[in-house]
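Participant: Provided below for reference: sequence and predicted model.
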Amino acid sequence: MKSSVLFFLSFLLCYVNSEAQQAKPTDLKATKETVSLYANLKNVMKKGYLVGHQDALAYGVNWKYEPGRSDIKDVTGDYPALYGWELGGIELGAKMNLDSVPFDKMRHYIEDGYRRGGVITISWHGTNPYTGKTAWDPTPGSVAAILPGAEKHDVYQAQLDKIADFLLSLKGSKGELIPVLFRPLHELTGGWFWWGAKSSSVDEFKTLFQYTVKYLRDVKEVHNLLYVYNTGGEFNNAEQFLERYPGDDLIDVVSFDTYQGGKAEIDTAFINDLDRHLTIIEAVAKEKNKIPAVAEMGFSKIPYSKWFTEAVAKAFTGHHFAYTLFWRNAGYKPGDQTTEYYVPFKGHASAPDFISYYNLPQTIFQKEASKLNLYK
């Protein structure tokens, strides 16, 4: 009897240790808080998923830089659980990013979200190091020209130095580095960015991603990052999704971006595609022991007033992933004289539906995320 009990306890201890070992990020020197976030994001999927918003604290429709405000908070009384930010422009030494958010303010907003127990994700639409033009300059040969030993490699390395400096400046109240879900070279399957499918071969892209991670991790010693592999929606199976995948030893999160367009009505094709893509990446995540996520999504101006409950929630039903991020509420844009937003603001027709979405048991916003102690 005693030997049976000891065997069971030994088995249980091995199982617990095995689970603990599996719930670790690829960076073997990751900070304690980063390791905890990784493990807790895996656990979150058993309950639901974090809901995020890009630039949530910086501005919204008809307001900018008002302390403590966000459009989601105006509508629901709660902040998002995930805060998205953008570093485009920092590689040039600019004071503000390409969406006109000053980096000093951004740092404060990141610290604010982290202090509440929220999660930070950062993208980087960096300037093309080969041509000096914007991220949306898919000049062929751009990636080949910046790989190690190539003519513009030093330019890209200098850009990464600026990225590293900012990421290492993000600190909590005890001086600890703030963990970040970092998704460089995102929407990599599309053809609109200089790092995309039109500007690089599969091997060139893989080499670029591998260099990016290893330089930040091993040379600059940035150990507060979880690395996100982030495609567009240009895949129909796991093989296509993984075509440019740089390796299990570099990636913590597998994800894709998706947007609905078109008329102010329910779009069955969008729902079916979202459902299908989630099924694919969940299977990939399970096979590779990664975290699945929807890295960006939205429906510009939300013309269908029940989009969140009848499209998003419907597509997400039965799926298990860690988070989704709705794109930014840029508000009025003088350049093209349009108003851009992806979550409702107070008084918008879809606000009541968003409150219903907020109240779903599987959606996790800031108040609930704070109780989860994601960094412990």
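Facilitator: Great, that's in hand.

Participant: Please count neighbours and contacts with C-alpha atoms only from this point.
Facilitator: Will do.

Participant: where do the strands sit along the chain?
Facilitator: In chain order, the chain shows strands spanning 49-54, 59-60, 63-64, 82-86, 119-123, 180-183, 225-231, 253-260, 291-299, 323-326, 331-333, 338-340, 363-364, with DSSP state E as the criterion.

Participant: Count the residues that sit near residue 2.
Facilitator: The local packing of residue 2 (other C-alpha atoms under 10 Å) involves 7 other residues.

Participant: how close does it get to residue 12?
Facilitator: As defined by C-alpha to C-alpha, to the nearest Å, residue 2 lies at a distance of 15 Å from residue 12.

Participant: what does residue 190 give?
Facilitator: Spatial separation of residue 190 from residue 12 under the definition C-alpha to C-alpha is 46 Å.

Participant: What segments of the stretch 101-250 of the chain are helices?
Facilitator: Along the stretch 101-250 of the chain, the stretches classed as helices by DSSP state H, counting those that start in this stretch are 103-115, 153-167, 202-214, 238-241.

Participant: Would you reformat these as CSV and include mean neighbour count and distance to residue 40?
Facilitator: Written out in CSV, the entries for these read as follows (neighbours: other C-alpha atoms under 10 Å; distance: least, C-alpha to C-alpha, whole Å):
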stretch, mean neighbour count, distance to residue 40
helix 103-115, 18, 15
helix 153-167, 18, 21
helix 202-214, 18, 22
helix 238-241, 16, 25
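
Participant: Okay, one more to line up with it:
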Amino acid sequence: MERKNSLLPCNPNASKEVIAVLNYLNDMAGRGVITGQHTQTREQKELYYIEQITGKLPALCGFELLSYSPNISYDSCDEECKKEIRENEGTLETAMTFAKKYGGLITFTWHWFSPLYNKNKGFYTVNSDFDASKVLVEGSKERIAFYSDMDVIASYLKPFRDAKIPILWRPFHESEGNWFWWSAKGMKVASKLYQLMYEHYVTVHKLDNLIWVWNCPKIEGYVGDAYVDIISRDLYPPAHEHTDRAREYRELIQITPTKKLCALAEIGTIPSVKELSSSRIPWSYYMTWSNEFGGSDQFTSKEELCLAYHDSYAITLDKLPKLYECQTII
């Protein structure tokens, strides 16, 4: 099952910190799995839960950027949407603190409220009339708004670049489905949007601290090796079903003959770390989703969580080597 990455970042100008992370992930492939947990609020209740149960913290922490979307239609938001936005505010500061205090790995998820024509939770297709295919048309309103939103988010990412903090960046996630506006017109359109973002962020904004994570397990939607450092997929298995996810790994690697690092970018029920230590399926990392998935025993029992975090194969925060040196921004 060993698939060693070529270690060449897709961005030829990638920072030394990006290279260090990719080298580490490659070295550990099949020798250990990085534990990860998504948090979408500043409270980070999931981290407190994990530490209470296991006495440890994950090596990777995920953060949500939905509240930073420039085009939220607040007047149409219901109370649930407003609460989600409000609780997500300030998570970039929390991410910066996690990186500077612990030197842990960070990854960002962006439930992007569509650049135009949205209501309520406007990242969902059902709540947006935004036609992603029109972004591909030069001079269209959709294209202009798309780039405007990207520029705003780039301004939030630049302090991380300046502080020498690498980010596992996973835009346009779950592009195999049609539930988000970016893939409502198909996987190929979503992959084109990803390419536009890559080119804009690399050539215009010089965001050389980004590690580019593609998040779609379908070969027909693959964006191409030139834009990807890590291939990944999201999984939500039944509660308390813990395996090494070997079948899902074999499916994922079919999208490219190139040996790419692989990750479980979102998962509801954690994989079996014990099985992974035996099968050596080289998942680089997994990131448990938030709320009931990572902050309760509804999907993963306390016993299973404790066994996973204390397995010698699990890379928790205390086992993670120093991969980057944060710089103070003046």
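Facilitator: Structure's in. What do you need? In this text, all values refer to a predicted model and were calculated from it rather than measured experimentally.

Participant: okay if I get the strands of the first structure as JSON lines plus distance to residue 355 of the first structure and mean neighbour count?
Facilitator: Listed next are the strands of the first structure as JSON lines, based on distance: least, C-alpha to C-alpha, whole Å; neighbours: other C-alpha atoms under 10 Å:
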{"stretch": "strand 49-54", "distance to residue 355 of the first structure": "13", "mean neighbour count": "26"}
{"stretch": "strand 59-60", "distance to residue 355 of the first structure": "18", "mean neighbour count": "23"}
{"stretch": "strand 63-64", "distance to residue 355 of the first structure": "21", "mean neighbour count": "14"}
{"stretch": "strand 82-86", "distance to residue 355 of the first structure": "17", "mean neighbour count": "25"}
{"stretch": "strand 119-123", "distance to residue 355 of the first structure": "21", "mean neighbour count": "23"}
{"stretch": "strand 180-183", "distance to residue 355 of the first structure": "27", "mean neighbour count": "22"}
{"stretch": "strand 225-231", "distance to residue 355 of the first structure": "29", "mean neighbour count": "25"}
{"stretch": "strand 253-260", "distance to residue 355 of the first structure": "20", "mean neighbour count": "23"}
{"stretch": "strand 291-299", "distance to residue 355 of the first structure": "16", "mean neighbour count": "25"}
{"stretch": "strand 323-326", "distance to residue 355 of the first structure": "15", "mean neighbour count": "24"}
{"stretch": "strand 331-333", "distance to residue 355 of the first structure": "21", "mean neighbour count": "15"}
{"stretch": "strand 338-340", "distance to residue 355 of the first structure": "20", "mean neighbour count": "14"}
{"stretch": "strand 363-364", "distance to residue 355 of the first structure": "11", "mean neighbour count": "21"}
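
Participant: looking at these, which is closest to residue 350 of the first structure?
Facilitator: In terms of C-alpha to C-alpha, the element of the strands of the first structure nearest to residue 350 of the first structure is strand 291-299, at 11.6 Å.

Participant: Report all helices and strands that that closest one contacts.
Facilitator: strand 253-260, helix 268-288, strand 323-326 (3 or more C-alpha pairs under 8 Å, 6 or more residues apart in numbering; DSSP states H and E).

Participant: now the ones you listed as JSON lines including distance to residue 51 of the first structure?
Facilitator: Listed next are these as JSON lines, based on distance: least, C-alpha to C-alpha, whole Å:
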{"stretch": "strand 253-260", "distance to residue 51 of the first structure": "14"}
{"stretch": "helix 268-288", "distance to residue 51 of the first structure": "16"}
{"stretch": "strand 323-326", "distance to residue 51 of the first structure": "5"}
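
Participant: so which of the ones you listed gets nearest residue 74 of the first structure?
Facilitator: In terms of C-alpha to C-alpha, the element of those nearest to residue 74 of the first structure is strand 323-326, at 15.9 Å.

Participant: What residues in the second structure pair up with the closest one?
Facilitator: Across the second structure, the stretch matching strand 323-326 of the first structure (TM-score structural alignment) is residues 285-288.

Participant: once the two are aligned, what's the mean deviation for the matching stretch against the first structure?
Facilitator: On the superposed models, the aligned residues of the first structure are on average 0.2 Å from stretch 285-288 of the second structure, with distances taken as mean C-alpha distance after the TM-score superposition for the first structure.

Participant: Show me what that stretch is in contact with.
Facilitator: Residues outside stretch 285-288 of the second structure that contact it (C-alpha atoms under 8 Å, 6 or more residues apart in numbering): 33-38, 60-62, 262-271, 294.

Participant: quick revisit: would you mind saying which of the strands of the first structure lies nearest residue 375 of the first structure?
Facilitator: Across those (criterion: C-alpha to C-alpha), the nearest stretch is strand 119-123, sitting at 9.3 Å.

Participant: In the second structure, which residues correspond to that closest one?
Facilitator: So in the second structure, the equivalent range for strand 119-123 of the first structure is 105-109, judged by TM-score structural alignment.

Participant: Give me the mean distance between the matching stretch and the first structure.
Facilitator: Between stretch 105-109 of the second structure and its aligned stretch in the first structure, the superposed structures give an average distance of 0.7 Å (mean C-alpha distance after the TM-score superposition for the first structure).

Participant: Cool, thanks, talk later.
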